[in-house]
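> show me how the following folds:
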Amino acid sequence: MSPDHSDPTPEPTPEPTQPPWEQMLRALLGDRADEAIAEMRARGIDPEALGAAGTLPTDPAAMQQVLAQVQSLFASGGDEPVNWQMAHDLARQQASVGGDPSLTPARTRQVLDALTVAELWLDAATDLPPATTPGRAWSRAEWVEATLPTWRTLTEPVASSLSTALVDALGGELPELGAGDDLDEQMRALGLPGGALPGGLAPGQLLRRLGSAVFGLQVGQAAGTLARDVFGTTDIGLPLLEVPAPVLVASNVDAFAEGLDAPVDEVRLFLALREAAATRLFTHVPWLRAHLLALVETYAREITIDVEQLEQAVGSIDPTDAEALQSALSSGVFAPQTTPAQRAALERLETALALVEGWVDEVSAAAALAHLPHSVALREMIRRRRAAGGPAEQTFATLVGLELRPRRLREAAALWAHIERTEGDPAARDAVWDHPDLMPTAEDLDDPAGYARRRSAAADESADLDKALAEILGEEPPQDPSTP
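Take a look at the predicted model:
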């Protein structure tokens, strides 16, 4: 029998499977999902990029758990900006990826000994005394538990802004959703029971809960990812503990030391110096932590979008036309507005972060130089790691909408070195932290040599103002202590 050469009927090409995050959004929003996705991207939350970078779980079982949590969120009636239970659970799960065993007594002792030695060496490099809390050796899970309260402070302002923007821009376009709508079938297709949303859910409430779920996923995945990367609690330039304490995440320190020319004990000591120095600064400069967090909050709370422009753009675009939405997005229609207050807060924040990092860099390097043979190479490696924007900086940029890379770290370190050199005393350098008004500015980073001159001129202006006020009030003008 001759072979049958007739062409077989071609099988239909299967449609590409949507990623889990898109399934979830489209199940909840239907045709409006395209606009919601575009809005999230405009607000710095790109679900596709987050999924590709591992910010959303790709394991089917993990995603099923997340979807079940989303169902619970919508049924619970909560409208907080971030679903913190979801964030906590996912952060713990992600922190344990690759293993996170409890520290043995021997490993704990290695870390505590390194922190103790670091404190002794720092006594010769700075007049700021050690922190009032003892050093700690943590697992990644312990880092997550201890730092989540500060992540709440940092992320809720921008989460609230996002929720408001979504409601203002899209809330009026969504129908009332009830348990009898097509949503039931879509939720069942995802493996969830029908009736996941209570009947009569208002559109604004739906969007707020959606934003809460998205941020819960994002914060949880980011915190868990950071837990596998950070060395302590000061890596991003902000103190992540309300009561500062020197901490090292033992497994991350060991992982960083692998492949380096320096012995792991030396690397541990160098990182302990940096952590202990930063903790001294945040402990004994009481206004500094609140100052930095307030600048972040000012920036985040000022995030706005032009809702009118957005509504006009959305009204002129077919929501099923992804190419049209992409074109609108690239044209800047959905871009957040940058207010003058934001720009001012960002400049102050970048300068303050550079000053913190520069001080830690200079003091820890001075303390290490006489004791660690590889201290110069390790200092340069950490500088490059921070300047390149590692996972810590990238994660924070995703969460809060701004980058915390100390762009002017080298200039700040040079400024602190100049102040110590000209004053001839580390105490004079450290005294600059006594009051926010004494802090160097961006101009001082540009011209360290002129810092003392500008500070003297500012002091003279202040004295003249005090004298003028005294004359107006009929009081005795303050005496110059240098006058006999």
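> drop to CA atoms for contacts and neighbour counts, all remaining ones
Will do.
> the stretch 101-250 of the chain: strands as residue ranges?
136-138, 247-249 (DSSP state E, counting those that start in this stretch).
> now the other sequence, so there's something to compare against:
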Amino acid sequence: MSNFGFGFNNSGDDSDDERRGNNNEGNNNNDGSGNNGAGGPGNFGGGPFGFLFGGPGGTGSGMSSGNLGDLINQFGSMLSGFGTDMNSGDGETVNYSMAERIARQNIGQAAGPKSEDTQAVAESVRLAELWLDEATTLPAGATGSVAFGPTQWLEETMPTWKRIITPLAEKLGDASLSAMPEEMRGQLGPVESIMKQVNSMNFGAQLGNTLGELAKGVVLSTQWGMPLATGRTAAIATAHLDELSKKLGAGNRETLIYLAAREAAHHRLFQHVPWLTERLILDVEEFAAGLTIDTSKLDEAAREFNPEMMNDPAAMQEMMNRFQSQEIQPEVVSSNAHARQRLETSLSLVEGWVDYVVGSALGSRVPEAAMIGAAWQSFRTNGSPAMDNLTKTLGISLSAPKAAEAAELWRRLEEAVGTEKRDAIWDHADFLPVAEDLDNPAAFIGHVTFDADEMKDFNPISEIERLERELNQDNSGEDDRQIGSAGDDENEGDNKDGE
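The predicted structure follows:
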């Protein structure tokens, strides 16, 4: 993996992918599924519950006979099929080694950039930066550009995915155990630690499939309004340019310029609003802190559980089979739902700002800009099945549900106070619009306009001089009062002597 973000590894992307794939061929089935991980490609829906109910990626279907001791031994034998993956997670809640390996297998021989693509991306980014200079006061944030492939995207974004996924998976892993009936938890004993390992592998397998699917379809390093890759390189995936151009209804050159403008605009925002990235990640972590699992359907189904079943694997298997045929999958909820709303609002503000700024920069120069922008909004809204599965399981979305409303707010704000004051809203998190402002921007714009009018004639030097004069007058008055008080004391002393 590059230590400097995108841009230093592109020329050997395909050959490196092939070598890595060859190195891993001997372990293709170590996840025990025979299908590159739980749930099939792109399925992140099994969560931590597959172990319990034998669902996608689960293991319940392998237990069918013997007493509890035999059950544990059989379970241990079954786990031996996982090979080194059982020990590759280093106690992590998510087995990221497995996730990355399965993602690479999922990517396979997906097309990477052509040799001439990086030059085309560089020219498009340079042109977009010139036009963006007229649409925003934020200076250029990208220091380089590159055409990237799926494997490079996976490598560069994996550290950020770990920051996003780990706190969510930790809470879900704990909740998956606590969601079991109390009688069953009391009987777990030595199986509990093994279950945690299986949960880690299950998460890793499903995450690997999801990231592999995302990698094959991603077109920008900032596609979801968050800088998933570190560094300051504008990165565009050019392998699907033909397909994306058809979806956007434009030519390849116009589409590439539009993508370059979006990528460059994101970099301007994230490089010059340094608190923004951390705020987005912290919103995810705060949401995760309040995660619980709604097990009402599971509790209802588990009422038939009898502790004596633990000594009758056939009865246990029959109950699990019944569970599989019912819609009892627990639902992820969070007591910190406000954190999810704040994250979605922040992502909407980011995407809305980029939509409007890019539209302003390209509007008079690229005739198809408005059409491409509208098509992009549809493309973004429809999302991808892999991201939808990730959202369903983790309970949090990286979508920007009110990007259109945010773009309209930024447009109206610019008309009211100008480009400079519009962009100054990003100076501090407390200045940003909140969720209610996106539905009713008039009050927010009126407040900003009022503040701008109040500050229009404000002269900080004159204000300081005025305060100094007032302070001097107060001190002078205090001195006069002290002198008068001293004179009064003197006269009082003379009167006493006369008496």
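> TM-score them against each other, please.
Scored against TM-score structural alignment, normalised by the length of structure 1, the superposed chains reach a TM-score of 0.71; 385 aligned residues with a CA RMSD of 3.6 Å.
> deepest in the core, which of the strands of the stretch 101-250 of structure 1 is it.
A comparison of those by mean neighbour count, using mean count of other CA atoms under 10 Å, puts strand 247-249 on top with a mean of 26.
> where does that one end up in structure 2?
Residues 235-237 of structure 2 are where strand 247-249 of structure 1 lands when matched by TM-score structural alignment.
> mean shift between that stretch and structure 1?
Average distance, stretch 235-237 of structure 2 versus aligned residues of structure 1 after superposition (mean CA distance after the TM-score superposition for structure 1): 0.8 Å.
> just give the nearest non-adjacent residue to the most centrally placed residue in structure 2, would you?
In structure 2, the residue lying closest to the centroid (CA atoms, centre = their mean) is residue 398, at 5.2 Å. Nearest non-adjacent residue to residue 398 of structure 2, counting by CA to CA, 6 or more residues apart in numbering: residue 224, 6.3 Å away.
> what sits against the one you found?
With contact set as CA atoms under 8 Å, 6 or more residues apart in numbering, residue 224 of structure 2 has these partners: 347, 398-400.
> what does it correspond to in structure 1?
By TM-score structural alignment, residue 224 of structure 2 lines up with residue 236.
> go on, residue 436 of structure 2?
Mapped onto structure 1 by TM-score structural alignment, residue 436 of structure 2 lines up with residue 443.
> now do residue 153 of structure 2
In structure 1, the residue paired with residue 153 of structure 2 is residue 143, using TM-score structural alignment.
> that match: neighbour count?
Other residues lying near residue 143 of structure 1 total 27 when counted by other CA atoms under 10 Å.
> pretty sure it is touching residue 248, no?
No: counting by CA atoms under 8 Å, residue 143 of structure 1 does not reach residue 248; the two are 9.2 Å apart.
> any residues in contact with both of the two?
residue 233.
> contact partners for the closest residue to residue 96 of structure 2 other than its chain neighbours?
In space, and not counting its chain neighbours, residue 96 of structure 2 is closest to residue 204: 5.6 Å by CA to CA, 6+ apart. Residue 204 of structure 2 sits next to 94-99 when contact means CA under 8 Å, 6+ apart.
> quick one: map residue 204 of structure 2 onto structure 1.
Using TM-score structural alignment, residue 204 of structure 2 pairs with residue 216 in structure 1.
> residues touching residue 81 of structure 1, list them.
156, 159-160, 163, 208-209, 211-212, 215.
> determine which two of the residues you listed are furthest apart.
Maximum pairwise distance among the contacts of residue 81 of structure 1 (CA to CA): 13.8 Å, between 156 and 209.
> the more surrounded of the two?
Set residue 156 of structure 1 next to residue 209 and count neighbours by other CA under 10 Å: residue 209 wins out with 25 against 21.
> touching, the more buried one and residue 72? I think so.
No: between residue 209 of structure 1 and residue 72 there is no contact, the gap being 10.7 Å when judged by CA under 8 Å.
> can you tell me what residue 297 of structure 1 aligns to in structure 2?
Matched across to structure 2, residue 297 of structure 1 falls on residue 285, judged by TM-score structural alignment.
> got the buried residues for whichever strand or helix holds that match?
Using DSSP states H and E, residue 285 of structure 2 falls within helix 276-289. Neighbour counts over helix 276-289 of structure 2 (16 or more other CA atoms under 10 Å) mark 276-277, 280-289 as buried.
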